[in-house]
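# return a 3D structure for these sequence lines:
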Amino acid sequence: MIENLDTSVRLIAVGASLLLLTLLLAGQVRRPIKIALGGLLISAAAYLINSSTVIHPPRSIRPFVDLASVFAPFWTWLFGRRLFEDEPPKWVIPVTTAVLVVSWFIAHFVPRFDPAGFYSIHFVSLVLVADLLRVALGQRADDLVEKRRLIRLWLPVLVAAQTGGVLVFETIAGQAPAHPAVQLLNAVLIFTLTLFVGLALLRTDEELLAEASNLAVAKRPAVDLSASETVLKEKLEAAMAAGYYRTPGLAITDLADHLGVPEHRLRALINRRLGYRNFSAFLNHHRIAEARTILADRDRVDVPVLTIAMDLGYNSLPTFNRAFRTETATTPTDYRREMFIRN
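Coordinates of the predicted model:
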C-alpha cells in the first residue's frame, strides 16, 4: 500500500517537474536563476526515479540518472543563492562540480573505492545545504524584499527537512534501502518543494525572478509618497546627510530606532519607494559615495585605504573593497590613481 502511494507521488512529481521545466524555458526569468532552477527540476526528477524501489530505468542509463540525481543538492543550493542575490565565488561552482563528478565516477566505475565516492557526495551535499541555510537565515535582516524575507524563513525548512534529512539518513544508514514510509515522506517533501517552484514560476513574481539592475535602485518621484512617507524620507535623508551611515555594524533595526519609527515602515520606504533590495546596498550607496570623494581629494592622498574603510563603518578592508568594486567596477586604489591621473 505504502509503496503504491509512494510510486504515485513520485510519478506525479516527475510529471510536474517536466511541466515546470517547459514553463521555465518559456518564462521571463532572469538567466542565472533559469539555469539553476532548470537544473533543480531535472535533478529532482532524476532523484525521484533513482531512489524509487519500484521505478527502474534501463541499466545502460542508470548511472547517468544517478549522476543527475547527485546534483540535486547542488542545484538547490545554487538556486537559493541566486534567488537571494548572493552569487557564490566563481571558483566554488567548478570545484564543487568536479568533486561531485569524480565521486560519482568512483562510486560507479571504481568499485573498490565505492564507499569513498558515496560518502564524498554526501559530505559535499551537506556542506552545500548548510551554506544555503546560513545565507537564507543569516542575511534575512539585510533583505528588504518582503516576499523574499518570507521565503528565507520557510525554504530552509523544506530544504533541511528533505535534502538535509535525506542526506543525514543516507550517510548514517549507508547504501541500504530505506523503509517504505521514509521513501514516501521523501517523495512528499520533494513534491512540496516542486509545488513551491511552480507557484513562483506561474506567478513570475518580478520582485523575486525578474532582472534587477546592478545597483538595485529605481528612485520614485516625491509625488508617489504619502504624507507619512514624505516625513520619514526627510528624516532618513537628514540622518544620512549627518553621516549616520558611518556607524559600524549599522543594521536597519538600529536606524529605525534612531529615527523613532517602526522597522517595517523604514524597510518598506527603502525598498518600495527608494528601490533598494538590500539594506547593505542602501548603506554602500552612501558610504562609497563619500569614499570616492575622499579618494579623489588631493589633501587626503596619504590617508590609507584601510583608514577610509574603518571611518566609513566597514569592519574590514576586504568588505570595503568588495562593496567599492560593486559600485564602481574598480578597486579603491585604482580609483584613486585614476582620479589623480585624470586631474
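# contacts and neighbour counts: CA atoms only from here.
Will do.
# next, the closest residue to T247 other than its chain neighbours: secondary structure please.
Spatial nearest neighbour of T247, excluding adjacent residues (Cα to Cα, 6 or more residues apart in numbering): G313 at 5.2 Å. Here G313 is recorded as coil under DSSP: H, G, I helix; E, B strand; the rest coil.
# dump the residue contacts of G313.
Residues counted as contacts of G313 (Cα atoms under 8 Å, 6 or more residues apart in numbering) are Y245, R246, T247, P248, G249, L250.
# also this sequence, please, to line up against the first:
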Amino acid sequence: MLSLFFSHFAFAQIFICVLLLVKHCRHNQSIQLFILLMVSGAGYILGGLYTYEPAPLFYIGFIAGNALPGVFWLTALSVFADKTHIKTWQYWLAASTLILPLASKGIQLTFGFELREFVSAALIYFYLQLTLELSLIFHALYVSLLSWRSDLVQERRYIRGGVISVSAVYIVLIIIVEQLLDVQWTGLDVIKSAMLAGLITAINYFLFDSKLSVLFVTKTEVKQPKAEVAMPPKELGRIISAMEQDKLYQQEGITISSFAKHLAIHEYKLRHLINGEMNYRNFNDFLNYYRIKEVTEKLIKPEFIQTPVLTLALESGFRSLSSFNKAFKGTHGITPTEYRKKHNG
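You can find the predicted model right below:
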C-alpha cells in the first residue's frame, strides 16, 4: 500500500532530520521550533497509522495533529520570517490550537459526554477551531512571503519558498479536505504521505550537504553589514550612490525589484552584490541602515531639535513609529528619544 510506504518513509526521514538538527539547537530558537514541527509531523503520522482510540498512539496523533497548525505558525515566524524573538502571547496563541481540542476531550472524559451532542455548541467549537487554524496558516504564508521577497540569498529563497509552500498545502489538506469537507478518498492519504516524504527528503539533502544556513541563520553566518566598500566596483558604487546621494531608501514601497530596475541591474546580481559584498541578509536591513543613519544624524542637529521623532521616521522611509523604534533600538540599544536626550543634554 503506497500510503503506508510513504508514511513510514516520511517518518524515517523526519527522524534523520531531527538527528541532523539536534546538535545545533541549543542556542538557536529557529532550529528548536523546526524540530518541534518535525516531531509534531511524526506524531501525526503515527496517529494516522493507528486510528483506533484505545491505542496510545491515537492520542499521540491527536495531540500532534492539533498542535501542528500552531507550531507551523511559530516556525514560519522564526525560520521563514526571521523573527528574532517570539513573544509570550504568540506562544499562547499557537498553543490554543491544542488547548481547545484538549479541553473538549477533557469534558468528554470527565463528564461522559461530548460537545457534538449539543449541536449549537459543537458548531461554535468546530468553526472557532477551524477559523483559528486557518488564520494562523494563512498569516504564516503572508509573513513568509514578505520575508521571502526581501531575502537576498538566492538559494535560501528557493528552498524556503518550496518548504513553506509544500508545508502549507499539506496542512491545509488536513484541515480543509479532511476536517471541513470530510473527504473519504484513499488517494488522499497517498498524496499527503508522498508530499511529506518528498519535503523532508529535500530538507535532509541540504542538511547533509552542510547547508544549514539555507533554512536557518546560524552564528557563523551572521556578518557585520558594511555600507562602504573600499574601491567598490562600478555597479556597487551605483548602489551606494543611489542610497547616499539619491536617498532612494526614502521612497515608499521600494522593493528589490524596483531598485533593480532603477539601477538597470539584474535583480539576481543586485541581490548578490548587497548580500555578498555588503553583508546584508535581506533588503529591509539594507534600507534600514540608511534610514537609521539619516535619523541618527538629524536627532543631534539643532535645526531638528523640535521635529517629532515620528516625522523624522516617516521622512526617512519607515512606515510606522513602532517599526522605526524597533530598528533604532536594535542599532543603538536605546530609543530615539533617549538618544536625543543623551546627545543634546
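# kindly provide the TM-score of these chains.
The TM-score (TM-score structural alignment, normalised by the length of the first structure) is 0.85; 331 aligned residues with a Cα RMSD of 2.9 Å.
# going through the contacts of G313 of the first structure, which ones are buried?
By neighbour count, with 16 or more other Cα atoms under 10 Å, the contacts of G313 of the first structure hold Y245, R246, L250 as buried.
# strands of the stretch 51-200 of the first structure, start to end?
Taking DSSP state E, counting those that start in this stretch, the stretch 51-200 of the first structure contains no strands at all.
# spatially central residue in the first structure, please.
In the first structure, the centroid-proximal residue (Cα atoms, centre = their mean) is R81; its distance is 1.9 Å.
# that one corresponds to which position in the second structure?
Counting by TM-score structural alignment, R81 of the first structure lines up with L77 in the second structure.
# please list all residues in contact with its match.
K83, I86, A140, V143, S144.
# only whichever of these are buried, select them in PyMOL.
If you want just the buried ones from the contacts of L77 of the second structure in PyMOL, going by 16+ other Cα under 10 Å, the selection is:
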select buried, resi 83+140+143+144
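# which part of the second structure matches stretch 141-149 of the first structure?
Under TM-score structural alignment, the match for stretch 141-149 of the first structure is residues 149-157.
# hmm, back to that, what lines up with the residue nearest to T247 of the first structure in the second structure?
So G313 of the first structure corresponds to G317, using TM-score structural alignment.
# what do you get for R273 of the first structure?
Match for R273 of the first structure (TM-score structural alignment): E277.
# tally of neighbours for that match?
Per other Cα atoms under 10 Å, the neighbour tally for E277 of the second structure reads 16.
# check L74 of the second structure too.
Neighbour tally, L74 of the second structure, other Cα under 10 Å: 27.
# likewise for E221 of the second structure?
Neighbours of E221 of the second structure (other Cα under 10 Å): 12.
# which SS class is it?
coil.
# pretty sure it is touching S213, no?
Yes. Contact status for E221 of the second structure versus S213: in contact at 6.9 Å, counting by Cα atoms under 8 Å.
# show residues contacting stretch 86-100 of the second structure.
Against stretch 86-100 of the second structure from outside (Cα under 8 Å, 6+ apart): 63, 66-67, 69-71, 73-74, 77-78, 129, 132-133, 136.
# now do stretch 68-78 of the first structure
Contacts of stretch 68-78 of the first structure (Cα under 8 Å, 6+ apart): 36-37, 39-40, 42-47, 50, 100, 104, 121, 125, 128-129, 131-132, 163.
# the second structure: helices as residue ranges?
Secondary structure of the second structure, counting by DSSP state H: helices at 2-22, 29-49, 56-75, 88-111, 119-150, 154-172, 186-208, 234-244, 256-263, 267-272, 283-299, 309-316, 321-332, 336-343.
# reformat those helices as JSON lines; add distance to P225 of the second structure.
Shown next, in JSON lines, are those (distance: least, Cα to Cα, whole Å):
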{"stretch": "helix 2-22", "distance to P225 of the second structure": "27"}
{"stretch": "helix 29-49", "distance to P225 of the second structure": "22"}
{"stretch": "helix 56-75", "distance to P225 of the second structure": "26"}
{"stretch": "helix 88-111", "distance to P225 of the second structure": "30"}
{"stretch": "helix 119-150", "distance to P225 of the second structure": "16"}
{"stretch": "helix 154-172", "distance to P225 of the second structure": "18"}
{"stretch": "helix 186-208", "distance to P225 of the second structure": "26"}
{"stretch": "helix 234-244", "distance to P225 of the second structure": "13"}
{"stretch": "helix 256-263", "distance to P225 of the second structure": "17"}
{"stretch": "helix 267-272", "distance to P225 of the second structure": "14"}
{"stretch": "helix 283-299", "distance to P225 of the second structure": "8"}
{"stretch": "helix 309-316", "distance to P225 of the second structure": "19"}
{"stretch": "helix 321-332", "distance to P225 of the second structure": "12"}
{"stretch": "helix 336-343", "distance to P225 of the second structure": "21"}
